[in-house]
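Asker: A structural model of the following input is requested.
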Amino acid sequence: MTYLVRYSKGMMSSRILILLWISTLMSGCIDPFEIETENFENILVVNTTITNEMKNQEVLLTRTFRFEDDGPLAEEGATVKVVEDASIEYLFEERSPGIYRSVQEFAASSGREYQLSIQTIDGKSYISDKVTLPQETLIDRIYPQRITNNDGVEGLGIFVDTFDPTGNSLYYRYEFDETYRVVSPKWYPFDLVVTRDGPGLLFFEFDLVERSEDQRICYANNKSNNIKLTNTAILEEDRITGLEVNFIPAEDIRVENRYSILVRQYVQSREANGFYEILSSFSESESLFSQIQPGFIEGNIVSENNADEKVLGYFDVSSVSEQRIFVDRDDFLADLPSFELQCELFRPEAGSATLLEYHMLIRDFIDSNTVRYYSDVPLPPDGSIPFTFVRRVCGDCTTSGVSEAPDFWID
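Answerer: As a prediction, the model looks like this:
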């Protein structure tokens, strides 16, 4: 097997050493090389969808970045506004680098035209086409179903049904937020602490203190990172039945316990659908080095200063409907293998070390915050018995989520 290690300029020497260390664990030959982008174009990237929800709407501005860079650079200090019917202006303020939110809450309304206006800190101006709000259509239902996917993997599929009797919606886009409960498999009600140490001692003294219940049950969250599109333009009626919007393998941590998903359905214009179809095909390209690469994705935003300047993005105004469901594993996947962490107990070995040196090792283990104490054996005051630990992820769920349940959570 051949592994590719990519080095970029300006990496810290420690990072290079780590990569080299990892490479020694890999089989095969490694030819490190440096990739540099040629003919780079610094293009403004606009990401926004204005909806019919009454809320602080959001516009995200970044710049394209080179392949060897760490990620996109936020476009800061811009003046952003959305204009309704060429008369009402909704101003946006920068809440964090590149993220602009409307100063006041507003919702897109049917029969109105909306236009996005951006002026960057260097004085360049950008304007979108005027767009209108499409037909609003509610989700009929979201439902789970045990299925086997195309790769032969069993798990939980999430499906959506919807219907527009007027036949005007036609083009749909789906996103989701998923939240799941994480239970620490080796949570222990006590933490090990050092109660007495210092120079001149022959050994440390240890004690057990109650551990917070906050490390026992947590909640983690994921957002969809792909583009799910469908349309009914060539169908006899504007109806969607059994569209799969997500799939979770049975052995995934997300369905190890209790799972919830919020599905958002956007009804969008034909033009917006075309843009997202191209964007989806680009993002699903098998490799950045594949022979066929899509060209520039043209949206509906242009530069007012330079007609030849490229702008990447689409000013989208969509109607939205959403539904949330909860799923318990036992209702669908009880007889299938489930997610399982490797949580073997381990004891730091003293070897030929003195008791004091061994205790110093245990103290360093505790201070590293990478392990959690776990034992059913009573702890003697002098710590003469071996101490037992598990990896932190096994005894502390805050490595995977947060301890406070979301407001919407229902047990």
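
Asker: can we go C-alpha only for contacts and neighbour counts from here?
Answerer: OK.

Asker: quick check: closest non-adjacent residue to Glu53.
Answerer: Ala107 (5.1 Å; Cα to Cα, 6 or more residues apart in numbering).

Asker: what's around the closest residue to Pro249 other than its chain neighbours, how many residues?
Answerer: Spatial nearest neighbour of Pro249, excluding adjacent residues (Cα to Cα, 6+ apart): Gly155 at 4.2 Å. As a burial measure, Gly155 scores 22 neighbours (other Cα atoms under 10 Å).

Asker: same deal with Glu236?
Answerer: Around Glu236 there are 8 residues (other Cα under 10 Å).

Asker: do the same with Val255
Answerer: So Val255, with other Cα under 10 Å, has 26 neighbours.

Asker: for it, what are its contacts?
Answerer: By Cα atoms under 8 Å, 6 or more residues apart in numbering, the contact set of Val255 is Tyr180, Ile248, Pro249, Asp328, Arg329.

Asker: the third one and Leu156 touch, don't they?
Answerer: Think Pro249. Yes: assessed by Cα atoms under 8 Å, Pro249 is found in contact with Leu156 at 6.4 Å.

Asker: the stretch 1-150 of the chain: helices as residue ranges?
Answerer: Ranges of helices within the stretch 1-150 of the chain are 13-25, based on DSSP state H, counting those that start in this stretch.

Asker: for stretch 232-250, buried residues please.
Answerer: Within stretch 232-250, the residues that count as buried by 16 or more other Cα atoms under 10 Å are Thr232, Asp238, Arg239, Ile240, Leu243, Glu244, Val245, Asn246, Phe247, Ile248, Pro249, Ala250.

Asker: which among the contacts of Val255 gets closest to Thr388?
Answerer: The shortest approach to Thr388 among the contacts of Val255 belongs to Tyr180, at 29.5 Å (Cα to Cα).

Asker: may I see the buried residues of whichever strand or helix holds the closest one?
Answerer: Assigned by DSSP states H and E, Tyr180 falls within strand 171-183. Within strand 171-183, the residues that count as buried by 16+ other Cα under 10 Å are Tyr171, Tyr172, Arg173, Tyr174, Glu175, Phe176, Glu178, Thr179, Tyr180, Arg181, Val182, Val183.

Asker: need those residues in JSON lines (columns: distance to Phe408).
Answerer: Formatted as JSON lines, these follow (distance: Cα to Cα, whole Å):
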{"residue": "Tyr171", "distance to Phe408": "29"}
{"residue": "Tyr172", "distance to Phe408": "26"}
{"residue": "Arg173", "distance to Phe408": "24"}
{"residue": "Tyr174", "distance to Phe408": "20"}
{"residue": "Glu175", "distance to Phe408": "18"}
{"residue": "Phe176", "distance to Phe408": "15"}
{"residue": "Glu178", "distance to Phe408": "12"}
{"residue": "Thr179", "distance to Phe408": "10"}
{"residue": "Tyr180", "distance to Phe408": "12"}
{"residue": "Arg181", "distance to Phe408": "13"}
{"residue": "Val182", "distance to Phe408": "16"}
{"residue": "Val183", "distance to Phe408": "19"}
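
Asker: this one next, for a side-by-side:
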Amino acid sequence: MKALYRYSLLILLYIAFLTGCVEPYAPPVIESDTNYLVVDGFVNSTDGTATVKLSRAIPLSSTDSPPAETNATIFVEDDKGNRTALLGDQAGNYTGSGIPIDMGSKYRLRVRTFDTKEYLSDYIELKESPPIDDLKFIPGDNSISIVVSTHDDTGDSRYYQWSYDETWEYTAVYVSGLIWVDGEIIDRPYSEYVHRCWRTTSSKHIIINSSEKLQQDMISEFPVVNISKGSQKLFIKYSMLLKQRVLTREAYDYWEELQKTTESLGGLFDPQPGKVTGNIHNVSDTGEPVLGYFSGGSVQEKRFFIGLLDLPDHLKAFQTVGNCTLDTLLLADVPNYYPDFNELIGTANNGPILIGYTYSSKSCADCRTQGGTTTKPAFWQ
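Answerer: As a prediction, the model looks like this:
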């Protein structure tokens, strides 16, 4: 805790310095070597799986993404001698399944990086999460707030953390009914339409709350996320899969401290302004800072949907044409058509006579350019 206090003090002094000086200054804590290992690990006692994300910290001034730590050897170990290996990919994600779960056992993470450094987490206890009581939205003047409620009659939870996957359905401005194939323009098969998409993203911010100061172990209508009026997410239909975990007091303190030092600057995976160390340590060099936390327990999930018609009238918004335009490709110019940046929409006629075809940019006629996929999710209603 003394080290954590020093790091927090450095951050506070840095903020105070900025507010009192006219000329900008980049302090050593920001610009010094920050190639620290970052570990985000969790054992899911619900299904006996484990997920670990390994990366390297980068300076706050950097605009690059944190580099993934690949080719590491990772094990989840319990205090009875059982060990499960995790397999990694090139993005620094390591997963494992078939972990023997005993809620009475304690677990730790063992990491051996490609440069043969070895790291161990502290042993952790697994925490049971109560069910999610309710997940709904509350309309505001210019946005909706998605809120969660939960409680634990035993009073053993107290410290909660949430994450979510959100999926929304949307369309391109124009429907491309034609396709360019080997120099010819033909009707686009219905199975190849690129007008309707579904996009899924995951939460990137720290979402925690505690009932520690309440008489009852209860969280009531805690805001998870706000969505503004006019967001593409609300044009047709939106869905959220919320995941709830219960933390130990030590894990909660870690995430709360990290929230304080990062949320004002960006997201969870953005560069960090200081060293908020967790429960993972270098086996042979205890002085090396290691960022991140290893925790575990059960996960409760709840999904809900919001359709356009579910919104109050003052929050309903519809997609507009915006900057999208339609241009005409005359028949004489068809041999010179360049399809890489455009999509064909339909025919252009002068009365009954075909004179060419209409087209627009891919960003206006191919929904996939906005990050989605034309494959409808299996859970979609």
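
Asker: what ranges do the strands span in the stretch 51-200 of the second structure?
Answerer: Applying DSSP state E, counting those that start in this stretch to the stretch 51-200 of the second structure gives strands spanning 73-78, 83-88, 93-96, 106-112, 118-121, 124-125, 132-139, 143-151, 159-171, 178-181, 184-187, 196-202.

Asker: neighbours around the residue nearest to Glu53 of the first structure, how many?
Answerer: By other Cα under 10 Å, neighbour count at Ala107 of the first structure equals 14.

Asker: quick check: it touching Met54?
Answerer: Yes: shown here, Ala107 of the first structure and Met54 form a contact pair, counting by Cα under 8 Å, at 4.5 Å.

Asker: what ranges does the stretch 151-300 of the first structure have for its helices?
Answerer: Under DSSP H, counting those that start in this stretch, the stretch 151-300 of the first structure gives helices at 270-283.

Asker: what about the alignment partner in the first structure of Leu37 of the second structure, distance to Tyr126 of the first structure?
Answerer: For Leu37 of the second structure, the aligned position in the first structure is occupied by Leu44, per TM-score structural alignment. According to Cα to Cα, to the nearest Å, Leu44 of the first structure stands 10 Å off from Tyr126 of the first structure.

Asker: circling back: in the second structure, what stretch matches the strand holding Tyr180 of the first structure?
Answerer: Counting by TM-score structural alignment, strand 171-183 of the first structure sits on residues 159-171 of the second structure.

Asker: run the chain-centre distance for the matching stretch.
Answerer: In terms of Cα atoms, centre = their mean, to the nearest Å, the centre of stretch 159-171 of the second structure is set 8 Å apart from its chain centre.

Asker: what residues does that stretch touch?
Answerer: With contact meaning Cα under 8 Å, 6+ apart, stretch 159-171 of the second structure is reached by 195-203, 206-212, 224, 232-249, 252, 367.

Asker: could you flag which of those residues are buried?
Answerer: Here, 16+ other Cα under 10 Å leaves 195-199, 203, 206-211, 224, 232-248, 252, 367 buried among the contacts of stretch 159-171 of the second structure.

Asker: against Thr230 of the first structure, how distant is whatever residue of the first structure lines up with Tyr254 of the second structure?
Answerer: Aligned against the first structure by TM-score structural alignment, Tyr254 of the second structure finds its counterpart in Phe275. Going from Phe275 of the first structure to Thr230 of the first structure by Cα to Cα gives 13 Å.

Asker: now swap in Ile118 of the first structure and tell me
Answerer: Taken as Cα to Cα, the span from Ile118 of the first structure to Thr230 of the first structure is 31 Å.

Asker: same check on Asp328 of the first structure?
Answerer: Distance of Asp328 of the first structure to Thr230 of the first structure, given as Cα to Cα: 28 Å.

Asker: residues near the aligned partner of Asn282 of the second structure in the first structure, how many?
Answerer: Matched by TM-score structural alignment, Asn282 of the second structure corresponds to Ser303 in the first structure. Ser303 of the first structure: 18 surrounding residues under other Cα under 10 Å.

Asker: hmm, back to that, out of the buried residues of strand 171-183 of the first structure, which is nearest to Ser102 of the first structure?
Answerer: Of all those, Ser102 of the first structure sits closest to Glu175, with 21.8 Å by Cα to Cα.

Asker: now that closest one: how far from Tyr219 of the first structure?
Answerer: From Glu175 of the first structure over to Tyr219 of the first structure (counting by Cα to Cα), the distance is 20 Å.

Asker: with Ser321 of the first structure instead?
Answerer: 25 Å.

Asker: same thing with Trp21 of the first structure?
Answerer: Note on Trp21 of the first structure: its distance to Tyr219 of the first structure, by Cα to Cα, is 34 Å.

Asker: kindly name the residues of the first structure that line up with stretch 105-114 of the second structure.
Answerer: Using TM-score structural alignment, stretch 105-114 of the second structure pairs with 112-121 in the first structure.

Asker: give me the buried positions along that stretch.
Answerer: By 16+ other Cα under 10 Å, the buried positions in stretch 112-121 of the first structure come out as Glu113, Tyr114, Gln115, Leu116, Ser117, Ile118, Gln119, Thr120.

Asker: is it true that the fourth one touches Lys81?
Answerer: Yes: with contact defined as Cα under 8 Å, Leu116 of the first structure reaches Lys81; the gap is 6.1 Å.

Asker: great, nothing more from me.
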